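Q: Give me a 3D structure for the following:
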Amino acid sequence: MFANQMNQNGFLLQPGQGTSYWVLGDLYTFKTVSKDTNGTYSLMEMIVYPQTGSPPHIHSREDESFFVQSGEIQFQIDGQTLVATPGTFIYSPRGQRHLFTNKSNQPAQMLCWVTPAGLEQFFMEIGTPADDPTAPPPPVTDADIRHTIALAPQYGLTILPPDSAIN
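A: From the prediction side, this is the model:
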């Protein structure tokens, strides 16, 4: 079972619980997935390590919301750059070009809601199960990047070239 059962309509996860994957150098811990919410949303806790993040991309199927819990994460959303600090909430609707990067020298942590659910399957497919979430992140290889770009269209994602971001 993905979560500790609370009752027939819900569940409880304690701190540190969830299914974790290394995704392009970052740690994604899934707190809910599609089957937990009847497909309405998924929620992941993300640890974004220094000098990592997402490539510029556009979702055609889902909206994303981010809540920064610790550290600083730079977002670029439709050409606008902002630095998100703890307590910052960002909503990015489907169709909006965006990316995020941790430009600091400390890990940052945020929650990411994806509505509707399903995108977690993409992250699980491109990621590697994190048997030890306290270990250093594995290096990102060219093969990882090629696999991500090749698989993205199956999930309604358009990965854009890095130069499409406005710095």
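Q: C-alpha only now, for contacts and for neighbours.
A: Fine.
Q: distance of Asp63 from Gly127?
A: Asp63 sits 21 Å away from Gly127, going by Cα to Cα, to the nearest Å.
Q: my bad, Arg97
A: 22 Å.
Q: since we're on Gly71, how many residues are nearby?
A: 19 (other Cα atoms under 10 Å).
Q: Skipping its backbone neighbours, what lies nearest it in space?
A: Excluding the flanking residues, the one nearest Gly71 by Cα to Cα, 6 or more residues apart in numbering is Ala108, at 4.2 Å.
Q: Wait, that neighbour touches Tyr49, no?
A: Yes - checked against Cα atoms under 8 Å, the pair Ala108 and Tyr49 is within contact range at 6.4 Å.
Q: following the lengthiest helix in the chain, which helix or strand shows up next?
A: The longest helix of the chain (DSSP state H) is helix 142-151. Using DSSP states H and E, the helix or strand that follows helix 142-151 towards the C-terminus is strand 157-159.
Q: For the comparison step, fold the sequence that follows:
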Amino acid sequence: MSNSALPPDDPGRDLVQVRPDGPGLVHLAIAGGTYTVLVSGDQTAGRYCLIDMRVPPGGGPPPHRHDFEEMFTVLDGAVEFTFRGTPVVARAGETVNIPANAPHFFRNRSDQPARLLCMCTPAGQDEYFRRVGDQVDGPDSPPPPLSAEEQDERGQRAARLAGEYRTELLVP
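A: You can find the predicted model right below:
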């Protein structure tokens, strides 16, 4: 008999080990970059998701906010995060945490690609990205060429689904 306040181990959950270029991962063209879902909410019982973001010069999402925590670790390059209207640059090796509900966005303002790890807790952003992005072959795949109409459709889809994923896009 245990006196632990912790629930028992759940043997139905497995260890998750991935490589960013490993088989079976979902790679998505989003916001000008390629995002790879490394660990999905399905694999963590919804507790969090982990996304590898490769962001080209000029890439990044529009201003937005959501009711979940989002943490970024810059692996390569530098990215400018704008948090509540104030920009701050994060460089390789640095971590930025965005509190729930705070308006923010990021942009790669350099002339070099950047790479970030993004953890969202709880999960859900991974599923949102799957629904609004275009699947590509691998982490270094360029986004598909889209016509102006296709780009507009992606933006409308992102806006239409945002509320379902506890997100508000802050664009006119």
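Q: what's the TM between chain one and chain two?
A: Once superposed, the chains reach a TM-score of 0.86 (TM-score structural alignment, normalised by the length of the first structure), with 155 aligned residues with a Cα RMSD of 1.8 Å.
Q: Now do the contacts for whatever residue of the second structure lines up with Thr128 of the first structure.
A: Applying TM-score structural alignment, one finds that Thr128 of the first structure aligns to Asp134 in the second structure. Going by Cα atoms under 8 Å, 6 or more residues apart in numbering, Asp134 of the second structure touches 28-30, 143-144.
Q: coming back round to it: how about the residue nearest to Gly71 of the first structure, what's its partner in the second structure?
A: Checking TM-score structural alignment: Ala108 of the first structure goes with Ala114.
Q: Verify the stated contact: its match with Val79.
A: Yes - if you go by Cα under 8 Å, Ala114 of the second structure and Val79 touch, sitting 6.9 Å apart.
Q: Give me the more crowded residue out of those two.
A: Val79 (27 against 24).
Q: and the gap between that one and Arg54 of the second structure?
A: From Val79 of the second structure over to Arg54 of the second structure (counting by Cα to Cα), the distance is 11 Å.
Q: hey, what's in contact with both of the two?
A: Between them, Val79 of the second structure and Arg54 share the contacting residues Ala114, judged by Cα under 8 Å, 6+ apart.
Q: tell me which strands and helices the longest helix of the first structure is in contact with?
A: Counting contacts by 3 or more Cα pairs under 8 Å, 6 or more residues apart in numbering; DSSP states H and E, helix 142-151 of the first structure is packed against helix 119-126.
Q: mean per-residue distance, the helix it packs on to the second structure?
A: Mean deviation of helix 119-126 of the first structure relative to the second structure after superposition (mean Cα distance after the TM-score superposition for the first structure): 0.6 Å.
Q: Not counting its own residues, what contacts that helix?
A: Contacts of helix 119-126 of the first structure (Cα under 8 Å, 6+ apart): 21, 23, 30, 33-34, 42, 144, 147-148, 151-152, 155.
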